[in-house]
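*Asks:* Please work out how this folds:
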Amino acid sequence: MLQYNTLIVVRGVTSPFYLGNAGLNHANKVHPLMLRSKSRVFHLIIMGLLFVGVTATNKAHALPFDPLSVGLFEGDQFRLAFVTSGSRNARSADIADYNAFVQSQADAGSVTGSLGLTWKVIGSTPDVDAQDNTGTNPVSEVGVPIFTLTGNLIADDNADLWDGSIQSRIGITQDGNLNVILTYTGTNFNGFGLGRQSLGGGDDRDVMSGTTQTGEPVGVEWIQNITIGRDLFAGYYALSEKITVPTANSDTAVSEPAPLALLGVGLVGLACLRRRRQRA
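*Replies:* A predicted model of the protein is given here:
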């Protein structure tokens, strides 16, 4: 009868590691872990999950500041925000164009490029409001603190972001530099779009802009300052996905969501499928 063995090396395991399968033989109570099963399908599933997990660890990232120093704790979630150093017009009515722009800015940034995060524009088109595009709707989304790349608190949560003021201006770029500019937003202070003054909102119409040139605390002018021509080139605000503060046993933070990927965090190096013959 055939029996399949999967050898898994687990980094940092000091206690028995179980996967909760009643038909599983756990040959070693400390790493490396040997899983024995007569089912080839089981081992292929385990290897597939490990592949997903190990691949997902490529999204783990070192943070630009120590989250514990700003009052966060292990396991807490938060977001980052920056203003782009690059600029573009506001003619498009497709929110995906602006998301792609800020993502490309983040990917090329000397601070943000290594983070491996997904970024969305803090902006509104005629069909999509900024609070929905960024997942910061105070009613339907769970809010988390938002920080600049230098660790300054912008807002405590979603409601704080859209209450008409923020605690720190979003003036740091993806490269960690201060950038005093106008930013296309197309957005009211409460996170909703402004119709024909939104991004791509109408033919030859002006678009609402914000500014990073402001004192602190910051009023509505951060996002609802003046209207400017949509064919000008202005900056944009970018907001990250949620990030989880790493634990003491890890040196990187993990972005959300990644339910299957969590299985692979901490598993490294070796997943080898081996087959041997045994007597029935």
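
*Asks:* make it CA atoms for all contacts and neighbour counts henceforth
*Replies:* Will do.

*Asks:* Now the strand or helix carrying D107: buried residues?
*Replies:* Here D107 is covered by helix 95-108, with elements defined by DSSP states H and E. Across helix 95-108, burial judged by 16 or more other Cα atoms under 10 Å covers 95, 98-99, 101-103, 105-107.

*Asks:* Make a markdown table out of the residues you listed and add distance to L273.
*Replies:* A markdown table is the format used below for these (distance: Cα to Cα, whole Å):
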| residue | distance to L273 |
| --- | --- |
| I95 | 45 |
| Y98 | 45 |
| N99 | 41 |
| F101 | 43 |
| V102 | 42 |
| Q103 | 38 |
| Q105 | 41 |
| A106 | 39 |
| D107 | 36 |
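
*Asks:* Show me which of those is closest to F147.
*Replies:* A106 (15.4 Å; Cα to Cα).

*Asks:* To compare against the first, here's the next sequence to fold:
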Amino acid sequence: MHLNNNVTEFILLGLTQDPVRKKIVFATFLLFYLGTLFGNLLIIVTIKTSRALQSPMYFLLFYLSLSDTCFCTSIAPRMIVDALSKKNTISFSECMIQVFILHFFGCLEIFILILMAVDRYVAICKPLHYTTIISCRVCGVLVAMAWVGSCVHSSAQIFLALSLPFCGPNVIDHYFCDLQPLLKLACSDTYVINLLLVSNSGAICTVSFVVVMSSYIVILHSLRNHSAEGKRKALSTCSSHIIVVTLFFGPSIFMYTRPATTFPMDKMIAVFYTLGTPLLNPLIYTLRNAEVKNAMRRLWSKKLISDDER
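*Replies:* Below is the predicted model of the structure:
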């Protein structure tokens, strides 16, 4: 499908070309990435080892942390290494693989956030029917469908990327491969492909955001009839979900629902949803969730006991 073999590799300009700033980028994003790995892997291990966290909500949180880890890993390690390199080249095939993985786990995160919103809606608005409507088995089927849907979406992105003819400039003014910066390098009219990109990625982001936020508006409206304790607990859970949704969807919608034009702030906005959100998600979910914090304490105390026994 690749129409032109003139370009076999791309040069990534990264966030900056200034040597001093590149060192700052290296140190900052290494800390960001290590923090993301630690936070999300801690949630994954805690949910897998704790009997108290076996409800569908934590089943979905497990997959959110997993998708966050993989999503960030598709970009951060290369970006960190590139910050120390003089010339940052990426082969054509590696670039296409990065596009696929980035969109696969980005889309998976969107679907998981939708499922978490549905889970909270049923739990709060239809509590008596919760166990019959939502179960770990049902969640398992829905997550499997999310994986398939993500694969379809990212395959469509690759199809669009491979249909672009590259015959000259190969410098990507970004720190990772994505369709928006690749469109600028194509030596043909990209209007139709950009339209398909907006109708694919842009529509998924926008429609999903509207669906998720609508479900939380219905949930918050229904809280009027709940007890003070029930309101407090539901608000604590929902507010953390709304923060995550806003942080992730806001920058994504800005990036994928517009014509093929680039702005100076694009790279920093991309940093926010590719590295910032995966770092903040574990903090938001653990700091605002007593059950997760208690399970982490028990996990830590077990580790200390086992270390003492040695």
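
*Asks:* Just the TM-score for the two chains, thanks.
*Replies:* TM-score for the superposed pair, counting by TM-score structural alignment, normalised by the length of structure 1: 0.26. Supporting figures: 118 aligned residues with a Cα RMSD of 6.0 Å.

*Asks:* picking up where we left off before, beyond the helix holding D107 of structure 1, next helix or strand please.
*Replies:* Following helix 95-108 of structure 1 in sequence, per DSSP H and E, is strand 119-121.

*Asks:* Mind checking what helix or strand follows that next one in sequence?
*Replies:* Taking DSSP H and E, what comes next after strand 119-121 of structure 1 is helix 130-133.

*Asks:* Could you list every helix and strand in contact with that next one?
*Replies:* strand 119-121 (3 or more Cα pairs under 8 Å, 6 or more residues apart in numbering; DSSP states H and E).

*Asks:* 10 Å instead, please
*Replies:* Judged by 3 or more Cα pairs under 10 Å, 6 or more residues apart in numbering; DSSP states H and E, helix 130-133 of structure 1 is in contact with helix 95-108, strand 119-121.

*Asks:* Dump those into CSV; add distance to D206 of structure 1 as well.
*Replies:* Converted to CSV, these look like this (distance: least, Cα to Cα, whole Å):
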stretch, distance to D206 of structure 1
helix 95-108, 17
strand 119-121, 19
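
*Asks:* wouldn't F209 of structure 2 be in contact with V244 here?
*Replies:* No: if you go by Cα atoms under 10 Å, F209 of structure 2 and V244 don't touch, sitting 11.2 Å apart.

*Asks:* Now the common contact residues for those two.
*Replies:* L113 (Cα atoms under 10 Å, 6 or more residues apart in numbering).

*Asks:* thinking again about what came up before, any idea which of the buried residues of helix 95-108 of structure 1 is the one closest to F78 of structure 1?
*Replies:* Nearest to F78 of structure 1 among these, with distances taken as Cα to Cα, is A106, at 17.3 Å.

*Asks:* I95 of structure 1 contacts A130, doesn't it?
*Replies:* Yes: between I95 of structure 1 and A130 there is a contact under Cα under 10 Å: 9.4 Å.

*Asks:* What is the strand ranked longest in structure 1 packed up against?
*Replies:* In terms of residue count, the longest strand belonging to structure 1 (DSSP state E) is strand 267-277. Strand 267-277 of structure 1 sits against strand 2-10, helix 40-56, with contacts defined as 3+ Cα pairs under 10 Å, 6+ apart.

*Asks:* Could you dump those into CSV and include mean neighbour count and distance to L153 of structure 1?
*Replies:* What follows is those, written out as CSV (neighbours: other Cα atoms under 10 Å; distance: least, Cα to Cα, whole Å):
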stretch, mean neighbour count, distance to L153 of structure 1
strand 2-10, 18, 37
helix 40-56, 16, 28
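
*Asks:* Looking at the ones you listed, which is nearest to G269 of structure 1?
*Replies:* Closest to G269 of structure 1 of these, according to Cα to Cα: strand 2-10, at 6.7 Å.

*Asks:* between the closest one and strand 267-277, how many degrees?
*Replies:* 160 degrees (axes from the mean of the first three to the mean of the last three Cα atoms, to 10 degrees).

*Asks:* Moving C-terminal from strand 2-10 of structure 1, which element do we reach first?
*Replies:* Proceeding N to C from strand 2-10 of structure 1, the next assigned helix or strand is strand 25-26, under DSSP H and E.

*Asks:* could you measure Y63 of structure 2 against L102 of structure 2, distance?
*Replies:* Remark: distance between Y63 of structure 2 and L102 of structure 2 (Cα to Cα, to the nearest Å) = 16 Å.

*Asks:* Run through the neighbouring helices and strands of the lengthiest helix in structure 2.
*Replies:* Using DSSP state H to define each element, structure 2 has its longest helix at helix 92-125. With contacts taken as 3+ Cα pairs under 10 Å, 6+ apart, helix 92-125 of structure 2 sits against strand 9-12, helix 56-73, strand 89-91, helix 130-133, helix 136-162, helix 179-183, helix 203-222, helix 228-256.
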